[in-house]
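> just coords:
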């Protein structure tokens, strides 16, 4: 196995993952608005048209309903499509096809009907896209049996989990964060580097408090953990879920039992957000008896994402707010 890595952005990790899978499997192709000549609305397919041609890098009409229907049909007949949804908000137009066709086909046909399709969704705020182009809607899809939901927070995890999603025989909602396309990190260059779906990652070991998060908030949680360690001597354990469905419940419960305190963080709205499900899992399990205080949730405010930059910044958890919640848990105040 090649252990060589390269410093690259999330954007480049996405291109690498898709390109490697397309080279190894002729049934894999990319489709969506502006994925070809333009290279993707966020630059996530730059150079791929030149390598793979218009048959496999397919520009589509501006019709999310048609795009999702074609992708699911292609998946049912043996292809492995990747759909560039661009803004996650646009899945509203795809919901019937994703929820009533892609998610249910395998169950309704006794496992004989497979739908290996990946919907790549650019989610979250932070780039001034306003209320209709900045939502994090993962909780919608986590509610639907038959779908897998992936939300990586580092360039390396993006590569490894996107490759796993493309190879999976089930429909996958793959969440990318617009504000992090330029974020850089070391990424393995080995084409065989694939991370398993359903396996959380312990990004920091600690003993005083557990912070459970995923996606965009991971970087802020890690910053907060380092700062409270350096200034307050607090040892924070950071559990990165990476995939929401399937969920690594064992990793969650083991960490909670270890520290006795837990903070849940995401950038989606707090009411009915996914971290509420994680809280329920902890409360309903044997880990509840290990808690030394209440489970705390820190999430985005329950308002549409503002266009105003200051308001947009204020509505989602900051490093300072995460630190404040950690201190509240540890100091019981």
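That came through fine. Owing to the predicted nature of the structure, the values given are computational and were not obtained by experimental measurement.
> can we go C-alpha only for contacts and neighbour counts from here?
Noted.
> Contacts only, for residue 60.
The contact partners of residue 60, by C-alpha atoms under 8 Å, 6 or more residues apart in numbering, come to 31, 32, 33, 34, 67.
> Quick one: the strands in the protein, in order.
Secondary structure of the chain (DSSP state E): strands at 5-9, 28-32, 57-59, 80-87, 118-123, 148-150, 172-177, 184-188, 201-204, 209-213, 236-240, 243-245, 262-269, 296-300.
> Any buried residues in the first one, and which?
So that's strand 5-9. 8, 9 (16 or more other C-alpha atoms under 10 Å).
> Just the residues contacting stretch 16-35, thanks.
Contacts to stretch 16-35, defined as C-alpha under 8 Å, 6+ apart, come from residues 40-41, 44-46, 48, 56-62, 67, 71, 78-86, 159-160, 162-163, 166, 191.
> Need the strands of the chain in TSV (columns: distance to residue 100).
Formatted as TSV, the strands of the chain follow (distance: least, C-alpha to C-alpha, whole Å):
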stretch	distance to residue 100
strand 5-9	35
strand 28-32	21
strand 57-59	25
strand 80-87	17
strand 118-123	15
strand 148-150	15
strand 172-177	14
strand 184-188	36
strand 201-204	32
strand 209-213	29
strand 236-240	30
strand 243-245	18
strand 262-269	24
strand 296-300	29
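> Determine which two of the contacts of residue 60 are furthest apart.
Taking C-alpha to C-alpha as the measure, the contacts of residue 60 span a maximum distance of 12.4 Å, between 34 and 67.
> residues touching residue 49, list them.
36, 37, 39, 56, 57.
> What of residue 56?
By C-alpha under 8 Å, 6+ apart, residue 56 lies in contact with 28, 29, 30, 31, 49.
> and here's the other structure:
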């Protein structure tokens, strides 16, 4: 199935399993979702559980948080992560802090899904990768499923969490096809996953960049460089053990992150590698990020602003000595 179909099946399964689960957001009902993830669900579950909302991220995200406090299990869909900034007060100052401020008396079991990433010529207001910003906030769990199997399985795990979970879905993945195993029990939201084993350099990434790293690893294999590809999957909390195990094995680390370089998630990962794994390294860790500009509209400029396979290959070759 496609990534889009996997997300739809995950939502359908959750709603069939628990009547407290419902979906709300802009155009999720009659239109079927901006990315067609919820297409057909309104006919199946009705308007009480597939709820179209006004164009007010602040309003409907707050309503979803309130519903979670009231005992429901809402799935809130925000069209793109750029628009999540309109709901940042609700996400950060209410959802993320409620358990702490109530001394554990209240939980906010809300799942907030949103598209992220560029590459679709939608210009700066619809194309940024802001998951690193939200991964900075204590009280949130931040997921970035990159495979069809993860898209199918991780939503159920997120709905089981008593605290708020944000799921960032790279928009370029919705049409990607993949196999989904019958048994999804082995997929969790706590651990990174090695997508390709290697011995010379670790490519550490997540989301849409995973597949660029997989392609880069294939190219590197053709010139005798064995690249390991580590898919972080969960950005908060990071799986430090998996990161350190990978760089200890290969002795080199390259982080590929579509966020901006300054103050980025890649900077946090590099710091942790230095703090925890310095003596295992044969070379300083490197990172490849998006150019520090608002994502351009023009196709050639947009491609130039994003990490690409050729850049990953070039950076990895420099790490292993050319």
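Sure thing, it's come through. Predicted model only: the values in this text are computed from it and were never measured.
> TM-score for this pair?
The TM-score (TM-score structural alignment, normalised by the length of the second structure) is 0.98; 322 aligned residues with a C-alpha RMSD of 1.1 Å.
> if we can go back for a sec, out of the contacts of residue 49 of the first structure, which one sits closest to residue 269 of the first structure?
Closest to residue 269 of the first structure out of those is residue 39 (31.1 Å), distances taken as C-alpha to C-alpha.
> And the closest residue to the closest one other than its chain neighbours, how close does it get to residue 40 of the first structure?
Closest residue to residue 39 of the first structure apart from its sequence neighbours, by C-alpha to C-alpha, 6 or more residues apart in numbering: residue 46 at 4.1 Å. Distance, residue 46 of the first structure to residue 40 of the first structure, using C-alpha to C-alpha, to the nearest Å: 7 Å.
> okay, and the common contacts of the two?
Going by C-alpha under 8 Å, 6+ apart, no residue sits against residue 46 of the first structure while also sitting against residue 40.
> which residues does the alignment partner in the first structure of residue 154 of the second structure contact?
Alignment note (TM-score structural alignment): residue 154 of the second structure maps to residue 161 of the first structure. For residue 161 of the first structure, the contact set (C-alpha under 8 Å, 6+ apart) comprises 150, 152, 194, 195, 196, 197.
> Would you confirm that the second one contacts residue 158?
Yes - between residue 152 of the first structure and residue 158 there is a contact at 5.5 Å, judged by C-alpha atoms under 8 Å.
> between the two, who's got more neighbours?
residue 158 (29 against 25; other C-alpha atoms under 10 Å).
> any idea how far that one lies from residue 224 of the first structure?
Separation of residue 158 of the first structure from residue 224 of the first structure (C-alpha to C-alpha) stands at 22 Å.
> Please apply the same query to residue 312 of the first structure.
20 Å.
> Run through the residues that contact residue 64 of the first structure.
Residues in contact with residue 64 of the first structure, defined by C-alpha under 8 Å, 6+ apart, are 85, 90, 91, 93, 94.
> can you rerun that using 10 Å?
Residue 64 of the first structure sits next to 32, 33, 70, 83, 85, 90, 91, 92, 93, 94, 95, 97 when contact means C-alpha atoms under 10 Å, 6 or more residues apart in numbering.
> The residues you listed, buried ones only, as a ChimeraX selection?
Restricted to buried positions by 16+ other C-alpha under 10 Å, the ChimeraX selection for these reads:
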select :32,33,70,83,85,90,91,94,95,97
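> Would you mind reformatting the contacts of residue 64 of the first structure (as CSV) and adding columns for distance to residue 127 of the first structure while you're at it?
As requested, the contacts of residue 64 of the first structure are exported to CSV (distance: C-alpha to C-alpha, whole Å):
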residue, distance to residue 127 of the first structure
32, 21
33, 20
70, 30
83, 22
85, 17
90, 17
91, 19
92, 21
93, 23
94, 24
95, 25
97, 29
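> among the contacts of residue 64 of the first structure, which recur in the second structure?
Of the contacts of residue 64 of the first structure, the ones still in contact in the second structure (both residues aligned by TM-score structural alignment, their matches' C-alpha atoms under 10 Å) are 32, 33, 70, 83, 85, 90, 91, 92, 93, 94, 95, 97.
> Kindly indicate which of those residues lies nearest residue 144 of the first structure.
Among these, residue 95 lies closest to residue 144 of the first structure (C-alpha to C-alpha), at 10.9 Å.
> Thanks a lot, catch you later.
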